Every structure is written in C-alpha cells, then in structure tokens.
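**Q** structural data only, the sequence is not supplied:
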C-alpha cells in the first residue's frame, strides 16, 4: 500500500485508501447489523502502511508549494513531482539502483536527501549537486530522493 501511495503521488495523482474487511470489533450505530465494513464507518487501520503513509504526508506538507509532475529521470521510468529548478521529489519504485544520474540546472547547487520510504528515514548527502550529477543510493527498493535548491 505504501508503494502505491508514493507511486501515485509522485506521478501527480491524488491518492486515497479504503479497506473492505469486516472488523472483529466493529463500530455499530443503533439498529445496524454486526457486519459493518471499515470503509463504511471508519475505524482503526491495521497493518504496517498507515505509519508510512503518514510519513509521506509529512514530506508532502513540508514541500514549498504545489508539486507538479516533472521529468527529472529522463533515462529511467521513475516518477517525480516538484517545482522546476527549486524542489524535486522522486520515487524509485521497487527498483534497487546503486546510483542514479540526473541533470540539474548548472547555475545553482542542490541538497539531496535519500528517503527510505519503508524504514521512514531521511539521510542527507554531504555533497552539493549541480548539473549532470551521479547520486549514490543504498541499492534497495522503495527509495525516494528529495532535491532542494540551495538559497
């Protein structure tokens, strides 16, 4: 579920979620049967995705403005949203590259953070990037990159 939220958002979509299982302890309104589906009345989400979806939401809310699809990854089928020349949020899906090459503007420098969307960690890279850049990655699935122009 987490992967679908990241993929949907970084492709420019609005992503939502609903469950269709019967809970063991459903919320009942007077006169309703005991078979109430989660999506019809709400409740507590289960599984490992809810915390990770909240993590994505925090990243979205910290963005500097409205993000739109941007073709940052011209050589690979990865998705990216951002504000051109200012802010990029790219998602590498379930691919496991050890590095990516991106072309940033040459008249500015950028900070890059590697986001592990499953472990919910953000690791800033020490180097500043500009122009044709090679960015080292951990070589595991569900990684995103956040690239922010230095002011």
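**A** Sure thing, it's come through. On a predicted model such as this, the values are computed, not experimentally measured, just so you know.
**Q** from here on, contacts and neighbour counts on C-alpha atoms
**A** OK.
**Q** give me the distance between residue 133 and residue 79.
**A** Look at residue 133 and residue 79: by C-alpha to C-alpha, to the nearest Å, they are 18 Å apart.
**Q** next one: residue 55
**A** Plainly put, residue 55 is 18 Å away from residue 79 if you go by C-alpha to C-alpha.
**Q** those two - which one has more neighbours?
**A** Legend: neighbour count by other C-alpha atoms under 10 Å for residue 55 and residue 79, higher for residue 79 (24 against 18).
**Q** does that one touch residue 6 like I think?
**A** No - counting by C-alpha atoms under 8 Å, residue 79 does not reach residue 6; the two are 9.2 Å apart.
**Q** could you tell me which residues touch both of these two?
**A** The contact sets of residue 79 and residue 6 overlap at residue 91 (C-alpha atoms under 8 Å, 6 or more residues apart in numbering).
**Q** which helix is the longest one in this structure?
**A** Among the segments of the chain that qualify as a helix by DSSP state H, the longest is helix 49-62.
**Q** presented hereafter is structure B, for comparison with structure A:
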C-alpha cells in the first residue's frame, strides 16, 4: 500500500471512533481527517440520533482538509446507530467519488453482533460510486451517554494491529 496516496477519514460523535481511527493512522503512518457536521450534534440525544440514522438522513458536513483526489487507498471509519450508518457518513459517501479507490471500512458500535446490514449497504454505495471495498474492520465499543467511558488507544491498539497484520497492511 502506497502511504503517500493513503488516508483515513472518520466520523465520531462520542469519541470511540476517533480513538480507533487515530490508532489506524498511527500504525499505518498515514494522514487522518475528521468528518465534521456543520451543526453540532447535542451530546446525549441518542433518540434523535438513532431516528436520523434509521431514516437514512444525511447531515451537512464541512469540507475535508485532505485532497481525496490524491488518495487511492481510503479508510472510512464510522459507527452504527440503531442498526444504520450515521448521517455524517451517509453524507460523506453520497458526495465522494470513489472511482479508482480501494476502500477499507472501519465500523464501531455497541452491538455484540457484526453489523452485516450496515456493511452491505455501505459496500453497495461505495461500489456504485466506483470504489472497491477491500477490507472491513469492526470493533465493539461501549454505548455512551455524555461522552463518558470511551475506549482507550491502549485497549484497541493490539486488536487493530493484529487485523492489519492479518490483512497484510503492516
């Protein structure tokens, strides 16, 4: 994998996905850029967040700092809300041209089960926009209210490193 043409983008409401994306960035030594919603989402309003995800809504997001036109290896990290992708990830995928890009999905969520429905929907959208989904990493995190008890870099580093090694990315 060409590191100069690689990047990680992520959306994280409570901080778990941010930590996971930072560990990927550190281990792979590639740039990272957050997907930021223009309207700040109120912390702890889980019912509204879940409803917006279930309805497949898209939020208005800020432009990225990374030039995705220069990227051929893209890691996209997001979480699952109520069995669906987040509005910020929906917006990012909707507005991104994935032509010629290899994409790795990084999915976090509080559910014990792998979110196959979410994975298949995201894969389908990325493929329809010209991308090739070449890897999927999922990690169970804690459901949070009020941004408390997020995962730590230390607790996610080994499982991520193991996955990267098994995927021949390290």
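**A** Now that the structure is in, tell me what you want to look at. Values in this document were obtained by computation on a predicted structure and should not be read as measured data.
**Q** quick one: TM-score?
**A** The TM-score (TM-score structural alignment, normalised by the length of structure 1) is 0.31; 81 aligned residues with a C-alpha RMSD of 4.9 Å.
**Q** so which elements touch the next helix or strand after the longest helix of structure 1?
**A** As assigned by DSSP states H and E, the chain's next helix or strand after helix 49-62 of structure 1 is strand 68-69. The contact analysis (3 or more C-alpha pairs under 8 Å, 6 or more residues apart in numbering; DSSP states H and E) places strand 68-69 of structure 1 against strand 79-83.
**Q** past the strand it packs on, which element shows up next along the chain?
**A** Following strand 79-83 of structure 1 in sequence order, the next helix or strand is strand 87-91 (DSSP H and E).
**Q** name the helices or strands packed onto that next one?
**A** Secondary-structure packing of strand 87-91 of structure 1 (3+ C-alpha pairs under 8 Å, 6+ apart): helix 2-10, strand 79-83, strand 143-149.
**Q** tell me which of the ones you listed sits nearest to residue 68 of structure 1.
**A** Of all these, it is strand 79-83 that lies closest to residue 68 of structure 1, at 4.9 Å by C-alpha to C-alpha.
**Q** just the element for residue 77 of structure 2, please.
**A** Per DSSP H and E, residue 77 of structure 2 falls inside strand 73-81.
**Q** next: residue 33 of structure 2.
**A** Using DSSP H and E, residue 33 of structure 2 falls within strand 32-34.
**Q** quick one: the helix or strand following that strand to strand 73-81, angle?
**A** The element immediately downstream of strand 32-34 of structure 2 (helix or strand, assigned by DSSP H and E) is helix 46-54. The directions of helix 46-54 of structure 2 and strand 73-81 differ by 130 degrees, with axes from the mean of the first three to the mean of the last three C-alpha atoms, to 10 degrees as the criterion.
**Q** helices and strands around helix 46-54 of structure 2, which ones?
**A** Contacts defined by 3+ C-alpha pairs under 8 Å, 6+ apart place helix 46-54 of structure 2 against strand 73-81, strand 84-85.
**Q** 7 Å - rerun?
**A** Packing partners of helix 46-54 of structure 2 (3 or more C-alpha pairs under 7 Å, 6 or more residues apart in numbering; DSSP states H and E): strand 84-85.
**Q** contacts for the strand it packs on, please.
**A** If you take C-alpha atoms under 7 Å, 6 or more residues apart in numbering as the criterion, strand 84-85 of structure 2 is touched by 53, 54, 79, 118.
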